[in-house]
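Here's a sequence, model it:
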Amino acid sequence: MHGKTALVLGATGGVGGVVAAALVARGWRVRGLARDVATASARWAGRGPIDWIAGDALERDAVIRAADGVSALVHAVNPPGYRHWDRLVLPMVENSIAAARRAGGARIVLPGTVYNFDPTQTPVLDEDSPQAPQTCKGRVRAEMERRLVGAAETGVPCLIVRAGDYFGPGARSSWFHQVMVRPGGGIRRIVDPNGAGIGHSWAYLPDFATAVVGLMELGDRLRPCERVQFEGLWDSDGSALPAAIRRAAGTQLPLHRFPWWLMRCLSPFGGFPREVAEIEPHWRHPVRFDNRRLVELLGAEPRTPLDEAVRASLRRGP
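Sure, this is the predicted structure:
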């Protein structure tokens, strides 16, 4: 295996793209798997060297070929358009496990979430918190982690880095960018999905990517299955992020509550309302990420000042 060569599945997406760029900046040789290499190359332009390989993460042979000789495989990929997510996500992670095994035991890196935990029972989340998902999405995420743990027991190490809701340049599919504000244009209001006084965890994506790459570079200092939490911004009463958005906009933007009641009413018809209604408890109950293991490994968690992070998030990004 090449010591600093990584395959990033999902390099054309938000999380995968920012992690891939952070790897490039640290001198890693990075490969990306893309169904349309020309489009991927155009979207990536200006972000440093990356080797694009034609293929689909749903095709095991394609992933195995792309992972030949790598030391790490970042699994930050979702099915196209998130269609059939519940049926396709687990075969995709199995493809990554098979590819990492064929590469001689490359470490699989998974950006983790909070959805595989019950927010009513986990006010502080650490590596040993019991996984008790209450939604379909959560059950799939828990099974992904279970399979990675099993793979680590048979010679395919893993690194799972859990974090809260993303914001920042590149975090296009996020509550911040799709619900709270619309970056890049004239911001007229803030739509707040939070309940009054309820804490919420946010992760500034560039800081998260820096932490992930720092952990990847520790090599054998990591456990065969390393699970850490990225604390990010702990907004203890839900007011810090809206206030930072107002400061960045330079005006007292009106604050509108997200219509959870409407999502609940429409959820029987499926689609976006059902998906959103399922995760409402994660906004109604505070969950903080215990980052002690991450700090033990890295010395400190990367932390961009909030106002600087929000200003960068509100600019048009890749």
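
going forward, measure contacts and count neighbours with C-alpha atoms only.
OK.

buried sites along stretch 304-318?
Across stretch 304-318, burial judged by 16 or more other Cα atoms under 10 Å covers D307, A309, V310, R311, A312, S313, L314, P318.

That one spans what distance, first to last residue?
Start and end residues of stretch 304-318 are separated by 19 Å (Cα to Cα, to the nearest Å).

Let's see which of the buried residues of stretch 304-318 end up in helices.
Per DSSP state H, helices hold the following members of the buried residues of stretch 304-318: D307, A309, V310, R311, A312, S313, L314.

And the furthest pair within the buried residues of stretch 304-318?
Largest separation among these by Cα to Cα: D307 and P318, giving 20.1 Å.

Okay, strands next: where are they in the stretch 1-150 of the chain?
Secondary structure of the stretch 1-150 of the chain (DSSP state E, counting those that start in this stretch): strands at 5-9, 29-34, 51-54, 72-75, 107-112, 124-125.

mind checking which of these is nearest A99?
Among the strands of the stretch 1-150 of the chain, the nearest to A99 by Cα to Cα is strand 72-75 (8.6 Å).

ok, and what's touching the closest one?
Residues from elsewhere that reach strand 72-75 (Cα atoms under 8 Å, 6 or more residues apart in numbering): 4-10, 16, 67, 93, 96, 100, 106-111, 216.

And this one, please, so the two structures can be compared:
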Amino acid sequence: MNTHVVLGGNGSAGRATVAALIAKGLDVVSVSRTSAAPSGARSAVANLLDLAQTRAAVDRASVVYLAAGLPYSTKAWRAQWPVVMRNTIAAARDSGAHLVFLDNVYPYGQVDGPMTEQTPYRPTTGKGRLRLELIRMLQSATDGGFGATIVRSADFYGPGVATSVFNTFVIDNVVAGKPPVWMFDASHRHSMTFVPDLGEALALVGTTPAAQGRTWHAPTATPALTGEQLMLLATGGARPVRTMSRFTVRLGGLFVPTARETLELSYQNTSDYVFDSSAIERELGLVPTSYEEGIARSLKAARSGASAAAR
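Below is the predicted model:
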């Protein structure tokens, strides 16, 4: 059977990937630490830090999608991500499956100009160096005949994406009647990937043999807008919109570990952050959702969630 297994199927990117695969009429298994699964998918429970559980989850898979998330901590990533990657590679190889890995832009480091699939890896942070280590692990595995593809995303956002900074500080604030907030400097351009588009990209690459074995940038709207422009789209042009200073984030880091973890990547919000996805658009025909539509859909979902919670 042509079975597609999504590791991290209950996360934002995982759910979008599962939905895109189901829409293609495929047999889909959603793997997470709990038994819940998106509608239309079969559910499997596994701890990806355990090799035996990972092997059982991907048994007889034709394609495995590694879309899992880990706690946003360099210490946790250092301890857990290499184990997850080793286990996933071993399990996918045993099953004879192709592996599609969801990556981010951290390995590039700070880039002067648009980020493309040809941008060299020059990480400047602990998280970036760790992500590069994972890429090297994949490359070593493929040298031995194992098949793997990387799909890379910019900062992401979308309906119900709880782990998105944009959702948390812009979408949720607007729905709550508060001014939206941008990190550090809202005058720079900043690309963002709409999560449903990311799921479509992962599913398409996983089901298109000719697209496999290389790195792709997920479809991302152009032109990249400034933080201020993105906030004004969310408010319908209304002000005020606000910026959170480095001092405020540093102070918040004393109490909120996630805030502290963002500081090493502050360059992403103190210079232009432009993500080029023209290759996947041109070669595979994917069309990114505009920021206007993506933000409108995100606001609608957040308002619906807030209304349901109030009831």
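
where does the TM-score land?
The TM-score (TM-score structural alignment, normalised by the length of structure 2) is 0.88; 301 aligned residues with a Cα RMSD of 2.4 Å.

ok so, going back, TSV for the strands of the stretch 1-150 of structure 1, including distance to M180 of structure 1 and mean neighbour count?
Converted to TSV, the strands of the stretch 1-150 of structure 1 look like this (distance: least, Cα to Cα, whole Å; neighbours: other Cα atoms under 10 Å):
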stretch	distance to M180 of structure 1	mean neighbour count
strand 5-9	28	27
strand 29-34	30	23
strand 51-54	34	17
strand 72-75	27	26
strand 107-112	22	24
strand 124-125	25	18
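
Any chance of CSV for the ones you listed, columns distance to I198 of structure 1?
Converted to CSV, the strands of the stretch 1-150 of structure 1 look like this (distance: least, Cα to Cα, whole Å):
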stretch, distance to I198 of structure 1
strand 5-9, 34
strand 29-34, 39
strand 51-54, 43
strand 72-75, 31
strand 107-112, 22
strand 124-125, 14
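
Relative to A277 of structure 1, which of the ones you listed is closest?
Among those, strand 107-112 sits nearest to A277 of structure 1 (Cα to Cα), with 20.6 Å.

So what touches that closest one?
Contacts of strand 107-112 of structure 1 (Cα under 8 Å, 6+ apart): 71-76, 96-97, 100, 148, 156-163.

The same query, at a cut-off of 6 Å, please.
For strand 107-112 of structure 1, contacts defined as Cα atoms under 6 Å, 6 or more residues apart in numbering pick out A72, L73, V74, H75, P157, C158, L159, I160, V161, R162.

Turn those into TSV, columns for distance to N291 of structure 1.
Shown next, in TSV, are the contacts of strand 107-112 of structure 1 (distance: Cα to Cα, whole Å):
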residue	distance to N291 of structure 1
A72	23
L73	23
V74	21
H75	21
P157	20
C158	18
L159	14
I160	13
V161	10
R162	10
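
For burial, what's the neighbour tally of the equivalent of S96 of structure 1 over in structure 2?
In structure 2, the residue matched to S96 of structure 1 (TM-score structural alignment) is T88. Neighbour count for T88 of structure 2, taken as other Cα atoms under 10 Å: 26.

How about T88 of structure 2, nearest residue that isn't a chain neighbour?
T54 (6.6 Å; Cα to Cα, 6 or more residues apart in numbering).

Now do the same for the one you found: its match in structure 1.
In structure 1, T54 of structure 2 lands on V63 (TM-score structural alignment).

ditto for T142 of structure 2
Under TM-score structural alignment, T142 of structure 2 pairs with A152 in structure 1.

picking up where we left off before, and the gap between the match of T54 of structure 2 and A98 of structure 1?
Distance, V63 of structure 1 to A98 of structure 1, by Cα to Cα: 9 Å.

which of the contacts of strand 107-112 of structure 1 lies closest to G197 of structure 1?
R162 (23.7 Å).

What is the aligned counterpart of that closest one in structure 2?
Aligned partner of R162 of structure 1 by TM-score structural alignment: R152.

any idea how far I97 of structure 1 is from the spatially closest residue to N95 of structure 1 that is not a sequence neighbour?
Spatial nearest neighbour of N95 of structure 1, chain neighbours left out: R60 (4.9 Å); criterion: Cα to Cα, 6+ apart. Noted for R60 of structure 1: a distance of 10 Å to I97 of structure 1, by Cα to Cα.
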